[in-house]
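Q: Next comes the sequence, and after it the predicted model I'd like to discuss.
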Amino acid sequence: MLRLAPLAQSLRTACGARDIPVYEALCLSAGHYWSYCCPDAACCPREGRPVGASGTSAMAAAAAYAGIQVRGSLREMERRLTPLGSPVAEPQEKALDVASETLVPRMLAPDGCTAVRAQTLRLARSWIARLREALPDDDECARADAHDDALIGHEEAAAMIVGLQDRKTRDRAAEWMEGTDSRPALRLWRALARRCVGPYGEHAAAPLTLAGWVAWSEGDRPSARIALDHALRSDPDYVFARLLHRAFNDGMDPEPLRRCMRKERDARQGRRLPREHDPGSSVGRHLP
């Protein structure tokens, strides 16, 4: 502490010469801190004062009281979007092989694409409803994700992943962006991104983009940025991810896009089936 006192004094003097007042200068070492500015031994003793434990500051308490959530480290947020390894990867890859062989030919056929689209949306809608009810016992990210991963089977995950490769299906799925739909939808899209294992890495662009969109719509900008970045890593040419990424980085408000999606949904439902029967209608809103 004493060895650095001349440096601290030089910095204070240099700042003062530029009309920048220095009210405090501290030395932090070995879990203690010392003040270079406070002459009061009762306030700042020679042996220093211990640094408070992480998360126990007045600021941390105020943030908790205000309901501000810590999203976790960058590594933790990225892990939530990273494909799963053994023992899940091998059976999931096989399920994706089967789903691709079964669904892709139907998706390429004019008369089959509509049926696959409706099937995918019904399946996703049912899982969002289930995830809304099946809340994890622990809010810690890794355990919460493990809870969701254990619920969703390989075959159903594969069917949704392949089905979401259709642009119209993905756009309809993006309508689950607010209200009681958004949180379980975000959990589902993250879970599906983690199931894009092995050679199906590019398939993650769709669920990752949906995860980024829902996070942005809900005001979780850090999670949105990471999800959209990962989507573009999976497929740099994925247009929906590029558009959202550009709008996000330009500081746009997501509300105009939400309004467009609401109008599309309302117009579609007005032309076609009653709201409770539409595969893209709000999840669970009309479920018993």
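A: Yep, that arrived. Numbering: from 1, shown residues only.

Q: going forward, measure contacts and count neighbours with C-alpha atoms only.
A: Fine.

Q: what helix or strand is residue 27 on?
A: In this structure, residue 27 is located in strand 26-29 according to DSSP states H and E.

Q: Beyond that strand, next helix or strand please.
A: Moving toward the C-terminus from strand 26-29, the next helix or strand (DSSP H and E) is strand 32-35.

Q: Which strands or helices does that next one pack on?
A: When contacts are defined as 3 or more C-alpha pairs under 8 Å, 6 or more residues apart in numbering; DSSP states H and E, strand 32-35 packs onto strand 26-29, strand 49-50.

Q: Which strands and helices lie in contact with the last one?
A: This points to strand 49-50. Using 3+ C-alpha pairs under 8 Å, 6+ apart, strand 49-50 is in contact with strand 32-35.

Q: in the strand it packs on, what counts as buried?
A: Residues 33, 34, 35 are the ones in strand 32-35 that count as buried (16 or more other C-alpha atoms under 10 Å).

Q: So the last one sits against residue 29, correct?
A: No - under the criterion of C-alpha atoms under 8 Å, residue 35 lies out of contact with residue 29, with a separation of 11.8 Å.

Q: and the gap between residue 119 and residue 151?
A: 19 Å (C-alpha to C-alpha, to the nearest Å).

Q: Out of the helices and strands packed on strand 32-35, the one nearest residue 256 is which?
A: Closest of these to residue 256 is strand 26-29, at 47.5 Å (criterion: C-alpha to C-alpha).

Q: Need the residues that contact the lengthiest helix in the chain.
A: Ranked by residue count and defined by DSSP state H, the top helix of the chain is helix 110-133. Residues from elsewhere that reach helix 110-133, judged by C-alpha atoms under 8 Å, 6 or more residues apart in numbering: 103, 106-107, 148, 156, 159-160, 163-164, 166, 168-169, 172-173, 180-181, 183-185, 187-188, 279-280, 283-284.

Q: likewise stretch 243-254?
A: By C-alpha under 8 Å, 6+ apart, stretch 243-254 touches 213, 216, 217, 225, 228, 229.

Q: so residue 224 is in which element?
A: helix 221-234.

Q: If you count neighbours, what's buried in that helix?
A: Neighbour-count burial for helix 221-234, counted by 16+ other C-alpha under 10 Å, picks out 223, 224, 225, 226, 227, 228, 229, 230, 231, 232, 234.

Q: let's bring in a second model and compare:
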Amino acid sequence: MTDNPLLLNGSEALVHQLPFLFDYHPENSVVLIGVTPAGELLGSVRTDLPADPALWPYVAEELITYQRADAARFKFPTHQIVAYICPDPDDPDNGPQSRLTHQPLADSIRDACRRQDLVLREALYVTRARYWSMLRPGPADGHALPEPPAGLDPAGLPRSSDVLKSLAPATGARAAAMTATLDAVLRTMHADILSGGHQSVVDDAIDLMTTTIAELVTGARQAEDTPDDLTARLLLALQYEDVRNIGLLHCEDHELTAANELWLALARHCPAAYAEQAAVPLALHAFTAWALGDEARSRLALQAADRCIPDQELTNFLIHELNSGASFTYLREHLRKHRVGRSSRTTG
């Protein structure tokens, strides 16, 4: 998240700030920020926009509770809440009708604020082209998104819906072929487990993954050209915790780009029929994107991973690290100790 570039006073300033909260345009999202009475930013939280209206009161209460805890770290004596409701751009009712449809969500956020002795300063419904206040009367067709002030142009920031679509499990003919390959490799792995046990499968997978990343580093292989059988073996083997953890260890500067490309290729080639298998490579892609300085990409990859398997351990760990402002450099030092220890055991 960028430093606060302007005081958040007035609807236009609030709209300007939205893409810079996470360094991407949040869509299909509910976002809450805390602000001081003077308009200074005190933390932000985001979650997917629930499709089921029955969940809106619960989500509103949970978000307010979480945002209040997040704002407490600033040690400011009092603060107010600003809410953003950002619809799915593919929603056919995106616009005035959808704004009315989601008014009860804004009402739930206002009611949750009152129960927790907080003031809801503003609630904005924001599309790609227009915005509306959900607390104050205004024109039915809303307001055009204002021109950004100098030095605060959000045009270069990605849109979350576009990135998440690119990270979603594959469909179509290509995915059908990959599904058949995964079915065949899964049968082979079961046979290998029966004959040699799980550890033999884990050891083979670690060797395969290490060799693949080494080939990517030297340019002997391109991630997008990874054969289907190799992709399938890695997708399935990464479900083992030991294999996943070795994937994390490939975090040195000279191998980060190669590892990042491999995890992305695995996730993008994973078919919808095996969607859960995409969660680990997506989380690893998020880890390496963070290491490479692309925090926005990292957060979106973690969203995609959570959609494949909610509350996965690795995903939750990385979300916590990002939200707490942890240093990748510090985490890498910790991982290096594990890598040295594993190498010592291997070489005797």
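A: Noted; the coordinates are in hand. From a predicted model like this one, the values you see are computed outputs, not experimental measurements.

Q: With the second structure overlaid, report how far the longest helix of the first structure is off on average.
A: Taken over the aligned residues, the distance from helix 110-133 of the first structure to the second structure averages 2.9 Å (mean C-alpha distance after the TM-score superposition for the first structure).

Q: After that helix, heading C-terminal, what element do we hit next?
A: Counting by DSSP H and E, what follows helix 110-133 of the first structure is helix 141-151.

Q: Next, the angle from that next one to helix 110-133.
A: 130 degrees (axes from the mean of the first three to the mean of the last three C-alpha atoms, to 10 degrees).

Q: Please point out which parts of helix 141-151 of the first structure sit buried.
A: Going by 16+ other C-alpha under 10 Å, helix 141-151 of the first structure has these buried residues: 141, 144, 145, 147, 148, 149.

Q: Stretch 177-187 of the second structure too?
A: Neighbour count says stretch 177-187 of the second structure has 178, 179, 181, 182, 185, 186 buried, by 16+ other C-alpha under 10 Å.

Q: can I assume the fifth one is in contact with residue 232?
A: Which is residue 185 of the second structure. Yes - using C-alpha under 8 Å, residue 185 of the second structure is in contact with residue 232, at 6.6 Å.

Q: Over in the first structure, find the residue span stretch 228-243 of the second structure aligns onto.
A: Mapping stretch 228-243 of the second structure onto the first structure (TM-score structural alignment) gives residues 154-169.

Q: meant to ask about stretch 201-209 of the second structure
A: Aligned using TM-score structural alignment, stretch 201-209 of the second structure spans residues 116-124 in the first structure.

Q: again with stretch 272-288 of the second structure
A: Mapped onto the first structure using TM-score structural alignment, stretch 272-288 of the second structure spans residues 198-214.

Q: Could you list the buried residues of that stretch?
A: Those would be 200-214, for stretch 198-214 of the first structure by 16+ other C-alpha under 10 Å.

Q: Farthest-apart pair in the buried residues of stretch 177-187 of the second structure, please.
A: 178 and 186 (12.0 Å).

Q: what does stretch 143-155 of the first structure rub up against?
A: Here stretch 143-155 of the first structure makes contact (C-alpha under 8 Å, 6+ apart) with 80, 91-92, 95-96, 99, 131, 136-138, 187-188, 191.

Q: Please repeat the previous calculation with a cut-off of 10 Å.
A: Contact with stretch 143-155 of the first structure is made by 79-81, 84, 88-89, 91-96, 98-99, 127, 130-131, 134-139, 141, 157-158, 161, 184, 187-188, 190-192, 194-195, as judged by C-alpha atoms under 10 Å, 6 or more residues apart in numbering.

Q: wait, what's in contact with residue 211 of the first structure?
A: So residue 211 of the first structure contacts 81, 174, 177, 182-183, 185-193, 205, 217, 223-228, 231 (C-alpha under 10 Å, 6+ apart).

Q: let's see it at 6 Å
A: 186, 189 (C-alpha atoms under 6 Å, 6 or more residues apart in numbering).

Q: re the thing from before, any chance of a markdown table for the contacts of stretch 243-254 of the first structure, columns distance to residue 10 of the first structure?
A: Converted to a markdown table, the contacts of stretch 243-254 of the first structure look like this (distance: C-alpha to C-alpha, whole Å):
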| residue | distance to residue 10 of the first structure |
| --- | --- |
| 213 | 49 |
| 216 | 45 |
| 217 | 48 |
| 225 | 41 |
| 228 | 45 |
| 229 | 43 |
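
Q: Quickly note the distance from the residue nearest to residue 168 of the first structure when sequence neighbours are not counted to residue 16 of the first structure.
A: Leaving aside its chain neighbours, residue 168 of the first structure sits nearest to residue 117 (7.9 Å; criterion: C-alpha to C-alpha, 6 or more residues apart in numbering). According to C-alpha to C-alpha, residue 117 of the first structure and residue 16 of the first structure sit 67 Å apart.

Q: The two: who's more crowded?
A: residue 117 (24 against 12; other C-alpha atoms under 10 Å).

Q: and stretch 85-101 of the first structure, which stretch of the second structure?
A: Here stretch 85-101 of the first structure aligns to the second structure at residues 171-187, judged by TM-score structural alignment.

Q: which residues in the second structure form helices?
A: So, for the second structure - with DSSP H - the helices run 11-17, 56-72, 96-101, 103-115, 160-167, 173-196, 198-218, 228-237, 241-249, 253-269, 279-291, 295-308, 313-323, 328-347.

Q: quick one, which of the ones you listed is nearest to residue 131 of the second structure?
A: helix 11-17 (8.0 Å).

Q: Centre of the chain to the closest one, how far?
A: Put simply, helix 11-17 of the second structure sits 23 Å off its chain's centre (C-alpha atoms, centre = their mean, to the nearest Å).

Q: So for that helix, what gets flagged as buried?
A: Across helix 11-17 of the second structure, burial judged by 16+ other C-alpha under 10 Å covers 11, 13, 14, 15, 16, 17.
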